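Novice: give me the fold of what follows.
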Amino acid sequence: MNARRIGPPGSGTKAKRPAVARRKAEAKAAGTPAARSPGNFPSREDILAFVAENPGKAGKREIARHFGISGAGRIQLKKMLKDLGTEGLVEKRQKRLIRPGDLPPVFVVNLVARDQDGELLGEPQEWDPEAGPCPKVLVLPSKARGAQPGLGDRALIRLTEAETGFEAQYAGRILKLLERQQGAILGILRFRAGGKVPWLEPIDKKSREIDVDPSDLKDAREGDLVSVTISRTGRYGAPRAEIVERFGAPGSEKAISEIALHAHGIRHVFPREVIEESEAAKPVTLGKREDWRQVPLITIDPPDAKDHDDAVFAERDEDPANEGGHIVYVAIADVAHYVRTGTALDREAHQRGNSVYFPDRVIPMLPERISNDLCSLREREDRPAIAVRMVFNAQGRKIEHSFHRVLMRSAAKLSYLQAQKAIEGIADEKTETLVEGVLKPIWAAYAVLKKGRDARQPLELDLPERKIKLKDDGTVDHVYVPERLDAHKLIEEFMIQANVSAAETLEKKKIGLLYRIHDASTPEKLESLKEFLSTINMKLPSAGGLRPAVFNTILEKVKDSAQSQLVNEVILRSQAQAEYHPQNIGHFGLNLRRYAHFTSPIRRYADLIVHRGLITAMGFGKDGLPEGIEAKLEAIGAEISAAERRAMLAERDTIDRLIALWMSDQIGATFKGRIGGVTKSGLFVRLNDSGADGFVPASTIGLDYYRYDEGSHALIGDKTRETYQLGDQVDVKLVEAAPFAGALRFEILTPGRKGPGGSTYKGRAGSSRPPKRNGPGRDGPGRGKPFAKRSEDPSGDGPGGKSGGPAKLSRAARRAKASKRG
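Specialist: Now for the predicted structure:
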């Protein structure tokens, strides 16, 4: 969610103001004072007021209908909306307009506090840190009967026009309570008074230490990671806690991932009724399904994969009308047969949203009986599947497809490397019988599909993904970058085409679905990218009509140069966040008009919804979409998009903590790295060998004052003009490690590059002096704030970029702030 906050409502008044009245007032202030234009054409003020009154609902069509605009007036309206977007006064979101600072109509909040009247306040689960401080939302209880929320819970809400009070900027009513605070507290067991009095040092640094009941320590020892629940609280004393579970020494992957699960509120224990339902499930027989058991479908996965939800096969099309064409078969595990709407299995999968993957542990969306057994396309075992047969011409364009509900039998289970070696002539005992009849036809089909992909020109970012290899005891062995093979690209392209086919079929049949959408970059992000490219003598064309091919041209120009990684990361950060939504706006990164997730129902709830839609659309059975689901899809999309974001953060935090723990005994060592993020507060440096990220506070760099130049992503010395820019290679020394925070602090050893002389510092109006900087001792080792957290700006369906530092106000926010001052 890339919302932008304009500022606190109701400034200068103690009266409570309804949210809609505030939005109207702010829209009026942001627009021109002119009344309607000649010919009764709406003024900018009229347009902004309408958008403010209809956040997330006002598109060009709705505006034209409301103001009675037709004919040539639509061209004038289009130009006005484009100008408002360029000025930062409105943003486009899923073909609808919102003001910068508005939240979408439906989103997920974390309940974090209570106001002076005791009402719950929430914060959006997803918030762009560049938009400023996270806004507070007054959370009104659901009108439905049932359990009411409390602090620490997570809920799906819809914005309302209720009064917001003094402390909130928005008000919303709960649609659904997603998750309750479990009540368990995670921490390190400590002892005082000669080892006789146990107490807990909470992992959450905001929590106070807690005395622990010594009667049952669950065999926990000093320094062990444990979870506790509060058993009683003395009226004047500290809380008293009982140990619930011992995880052992906090240096193992299990203990570190447990911290991430707790910190992000991820469900990881299946309720008894869910396990009972999964254990009662029975294997599927042929019945009315098509028999595909003789089709030599194979699975190609990582070597350690436990669940296999997709299988593929291909062959040359013998139709003389399609010379050079190929037929591709993709079979996907039929999870919908086992996970029926309204069951405990379905409710749990909905709440989890997706599986979460740690370096040596998976928190599955579905119990193992389903995910690793009945729905896993095991070698030479009968399994139910929903399959798609796709026909491509010689240029790689799909000319037809059809869906089938089948019973299949995987001919072989291969790893990516195993399949790649076999096609390169190094076959093993298993693959030597598959090369001619199975693998070569699959690779021949990929060569054709690759032509279509190259013609489509999706966004081609080159950002290697680093993996952690663990030792037997769960600690880090080493960090590596896995080789990107044609086998990976082949499966990826087959899955993309299957996903496109699913979206096309459901759209044609007018069945509700969740699209996987990826919006184009906002004007603000494009302007920032344009400023950066100008610093390396490159240009970004006009924002109008930008396609991925434009970015690919830039990436190709810097390929194999010292600036390649820098440009890749900056372009990544300019991209929007992909999400699930029932309203289609296409997928910008993949350059596709319609796209849905169909190929991983074992680990993504969105795919399960698409499977049910296909069952309904094709008349495959009675286990399709339930009645009335269309009205709930927007809310479901918001929930599972938030769950996906939460999983990504938990996975990243676990890797950060593991690497920080691994490096904690290397204090004082020097490393080579690259600047991976620049903020007003300092530099983020990624080490070349391990991929570990650490922070260099600006106050520890030399004796100069370093100012942040946003356009060039650099810190520049005000007097010396020494420059540290995103992408620069530097040497650093490890000064401090905080394993449980997942943070490293470095000291930079490499002098900055010399820039042109003279100070160009621009402070507040009327001042030519830079703000007071922290000197030695203020922000040095063990003092102040030595670490800074990074923020993530993922693009499309790829890995996230990392940046951080103080938030940046939008143009509209700066204008509103300036108007209040003067």
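
Novice: hey, let's count contacts and neighbours off CA atoms from now on
Specialist: Will do.

Novice: elements contacting the helix or strand harbouring A422?
Specialist: Per DSSP states H and E: A422 is located in helix 416-423. Using 3 or more C-alpha pairs under 8 Å, 6 or more residues apart in numbering; DSSP states H and E, the elements in contact with helix 416-423 are strand 298-301, helix 486-508.

Novice: wait, what's in contact with the closest residue to F598 other than its chain neighbours?
Specialist: Distance criterion C-alpha to C-alpha, 6 or more residues apart in numbering; nearest residue to F598, sequence neighbours excluded, is D607 at 4.4 Å. Contact analysis of D607 by C-alpha atoms under 8 Å, 6 or more residues apart in numbering lists 596-601.

Novice: for the residue of the chain positioned farthest from its centre, which three-state class applies?
Specialist: Using C-alpha atoms, centre = their mean, the residue of the chain lying farthest from its centre is G194. It sits 46.9 Å away. Following DSSP: H, G, I helix; E, B strand; the rest coil, G194 is assigned to coil.

Novice: any idea how far it lies from E222?
Specialist: 12 Å (C-alpha to C-alpha, to the nearest Å).

Novice: can you check G624 too?
Specialist: On the measure of C-alpha to C-alpha, G624 and E222 end up 53 Å apart.

Novice: that's a helix at L345, yeah?
Specialist: Yes - using three-state DSSP, the assignment for L345 is a helix.

Novice: OK, contacts around it?
Specialist: 274, 277-278, 339, 366.

Novice: one more to line up against the first:
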Amino acid sequence: MPSKEDVLKFITENPDRAAKRDIAKAFNMKGDARIYLKDILRDLAAEGQVEKRTKKLTRPNALPPIAPLTITGRDNDGGLLAKPIEWSGTEPAPLVLLRRTHKDSGPTVGVGDQILAKIFANSDKGGTPYTGRVIKKLEKYDSSVLGVLRKLQSGEYRLEPVNRKQNEVSIDAEFLNGAEVGDLVEVTPHQKSRFGLPQGKVAQVIGSISSEKALSMIAIHEHEIPHIFPEKVIEQAENAKAATMDNREDWRSLPLATIDPADAKDYDDAVMAQPDTDPANEGGFVIVVAIADVSFYVSHGSALDHEALKRGNSVYFPDRVVPMLPERISNDLCSLREGVDRPAMAVRMVIDANGRKRSHSFHRIMMRSIARLSYNQAQAAIDGVLDEKTERVIDISLKPLWQAYAALKKARDKREPLELDLPEKKLILDDQGQVLKVFIPDRLDAHKLIEEFMIQANVAAAEVLESKSQPLIYRIHDLPSMTKQESLRDFLKTLEITLARGSELRPSQFNGILARVKDTDHEELVNQVVLRSQSQAQYNTDNIGHFGLNLRHYAHFTSPIRRYADLIVHRALIRALNLGPDGLTNTETGELPAIAQNISMTERRAMLAERETTDRLIAHHLAEQIGAEFQARVQGVTRAGLFVTLATYGADGFIPISTLGREYYHYDEAGHSVAGERSGKGYRLGDNVEVRLVEAQPVAGALRFEMLTEPRLLPASLQSHHKATKFSRKSDGRSKSRSSSRPGSRPSGGKPSHVSRKAKK
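Specialist: Below you'll find the predicted structure:
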């Protein structure tokens, strides 16, 4: 007769044949022996060592014999590591080492791919719990279609998809599920037909398309942004207990204050500064940046952690926020509220009178904010306009902060980071969710102060982790590629500005160019072109520095409520400095490259979704103003036409090149311009123009305009560029710009890339 240990071992090692009949057959148990086996299995179940899934027995938190997995990274030997796509176990999701032999003829897979795999329990206690063999690579497939419900004159209902690449769907009245014409709905397939449109039924009514909330839901669905927290995540957040003083220093007496936007709902950073009393550092300051201790509540492998990693970051729309963490964590336990004890990770930095850092140290603390201030409120106090709150903290908090910032600014000016002047527009909505106004908020010293304090804290985090040889995720920003440098150099020639050649560019060289065009007609144009020449910032475990900030070591540490990268850095600090038991684990350390890749993707996804929602919102607002005339600026030039941005709303729209005039227009990529073949007159990036709205598509967020401003004679340098381009095309028998600009031709092309100054950092 087998023992309980024998039976348990068999179930563990044979998950694909662990039904009671299989176990009895394996141990040759017949007759009364089956009653003995039944008793063993009952005891194992009572002890929680096995559980029944369908007709088979399995170990709790065990993977099934075949499971869909996501490849998350590699082990030290280069082997691929994977995790289950969906995991409902009480323990962290187990790792699977994918094995492959020379006989395998399966698909080629890599990090980030989703696969279906055969799972094998690993008897090697020192290795991964499971090994796996790839059965097939899973293709991404979404059967639902998001769109607007329309009714034809014939009485038939149709779905107009948000994604114009998808086909319309026919819906019978019996499958409307309460939806009304004009509603934004999610439709799933009902039946397929070889002829005609696919049939569907309404699965979910999201809301009227006239609602701004529906417009943000389009982006959420289209980009597959997780926006509903699973019950297990909510339950874990609601059951979280407030932090205690264990492993913490008591800093509740320090004058730490939060300075945030007036409409902020969570406060994850607090700051303070004091003159340094060390006689050897005359004129120096002690600066403290305290950041909410999210890692205390979100431990590796928990349901909260799994969901936060999947989201990667919070996403901010004009009408809503899709948070990375539930409100119980982000707006309550981890929000540094005024007068309330809150756990934090703090960095104490000592700087000299010229803003150079002399030392820094990290601490796990308990703090109590003395004041919650807005940027405008803090700035007004420094400018002499005090209210009841700022009068109380002006001397102990605000004045020392501004004095310390004055010192830091000296070091910043000497460092010379890239100083692009690109104001960010903000949308204000009314109670119905419609655009009320678009404005550019003032750029205050209060904003710059907090920004510089956060940058210095991020630098300190990267430096201390490097000094401890602790793996981490850096925030990196590469210098412009050689191709982009050459393109920028050609453009600047048209303005008689030179840019030195070589791979050792510095931000100061760009700043010199921007200074030359300051307060000229070319200022905004050059700022835009310099921005487009820059690489995109990203997360990576390999450090190449941050070109834009001109820093050699940089990691995101200051926003763990809304960025998973910062949570990783917090855990790395806890591990490296022995600040508690909840630091970065060995497993997590091995996954850092995959995590960096994932959160870089979610960041790009969020930026795109936010921009598209703004475009849809403004297109909806302008849909009733067809024929209206607007002042605009040319923000993009392509072979297909011009992209313009309205001065009033900041909305982007398109002017097909075929509508510009009766002559052919030639496109000059280096000069960012188009010019008429006969007249030599045209348009270029940065031109102020007048346009008329011809078409607005709110669902797609698309606006089409026609040009009202007559073309102007371009500078001589640009005319020579156009002639050279035209000659080279004719000499080799090609004339692409000619054919693409023929009246009546179909425009093509996409929007130029817009990367905000904040996102770059």
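
Novice: once they're superposed, tell me the TM-score.
Specialist: With the length set by TM-score structural alignment, normalised by the length of structure 2, the two chains reach a TM-score of 0.80; 642 aligned residues with a C-alpha RMSD of 2.9 Å.

Novice: so what does D291 of structure 1 match up with in structure 2?
Specialist: Under the alignment by TM-score structural alignment, D291 of structure 1 pairs with D250 in structure 2.

Novice: picking up where we left off before, tell me which of G624 and E222 of structure 1 has more neighbours.
Specialist: Counted by other C-alpha atoms under 10 Å, G624 of structure 1 and E222 do not tie: G624 has more neighbours, with 23 against 14.

Novice: sorry, back to before: which residues of structure 2 does the helix holding A422 of structure 1 align to?
Specialist: So helix 416-423 of structure 1 sits over residues 375-382 in structure 2, by TM-score structural alignment.

Novice: just the contacts of L345 of structure 1: which are in helices?
Specialist: 274, 277-278 (DSSP state H).

Novice: surely D687 of structure 2 touches G636?
Specialist: No - look at D687 of structure 2 against G636 with C-alpha atoms under 8 Å: they stay out of range, at 10.2 Å.

Novice: now do the SS call for A555 of structure 2.
Specialist: A555 of structure 2 is classified as coil under three-state DSSP.

Novice: now do the same for it: its match in structure 1.
Specialist: Per TM-score structural alignment, A555 of structure 2 is aligned with A596.

Novice: quick one, what contacts that match?
Specialist: Counting by C-alpha under 8 Å, 6+ apart, A596 of structure 1 has contacts 499-500, 502-503, 514-517, 607, 610.

Novice: try 10 Å this time
Specialist: 496, 498-504, 506, 513-517, 580-582, 584, 586-587, 606-607, 610 (C-alpha atoms under 10 Å, 6 or more residues apart in numbering).

Novice: show me which of the residues you listed are buried.
Specialist: 496, 498-504, 506, 513-517, 580-582, 584, 586-587, 606-607, 610 (16 or more other C-alpha atoms under 10 Å).

Novice: so which bit of structure 2 is the helix or strand where A444 of structure 1 lies matched to?
Specialist: Using DSSP H and E, A444 of structure 1 falls within helix 440-456. Counting by TM-score structural alignment, helix 440-456 of structure 1 lines up with residues 399-415 of structure 2.

Novice: compared with structure 1, how much does the matching stretch deviate?
Specialist: Mean deviation of stretch 399-415 of structure 2 relative to structure 1 after superposition (mean C-alpha distance after the TM-score superposition for structure 1): 0.6 Å.

Novice: mind listing what's buried in that stretch?
Specialist: Result for stretch 399-415 of structure 2 [16+ other C-alpha under 10 Å]: buried residues 399-409, 411-412.

Novice: one step back: run through who's touching the match of helix 416-423 of structure 1.
Specialist: Contacts of stretch 375-382 of structure 2 (C-alpha under 10 Å, 6+ apart): 258-262, 372-374, 383, 385-387, 389-391, 393-394, 398-399, 402, 442-447, 449-450.

Novice: please check those and keep the buried ones.
Specialist: 258-260, 372-374, 386, 390, 393-394, 398-399, 402, 445-447, 449-450.

Novice: let me see the contact set for E507 of structure 1.
Specialist: So E507 of structure 1 contacts 501, 513, 584, 594, 617 (C-alpha under 10 Å, 6+ apart).

Novice: would you map the strands across the stretch 251-400 of structure 2?
Specialist: Counting by DSSP state E, counting those that start in this stretch, one finds strands in the stretch 251-400 of structure 2 at the ranges 257-260, 269-275, 285-292, 315-316, 321-322, 341-351, 357-368, 371-374.

Novice: please consider this matter closed, and thank you.
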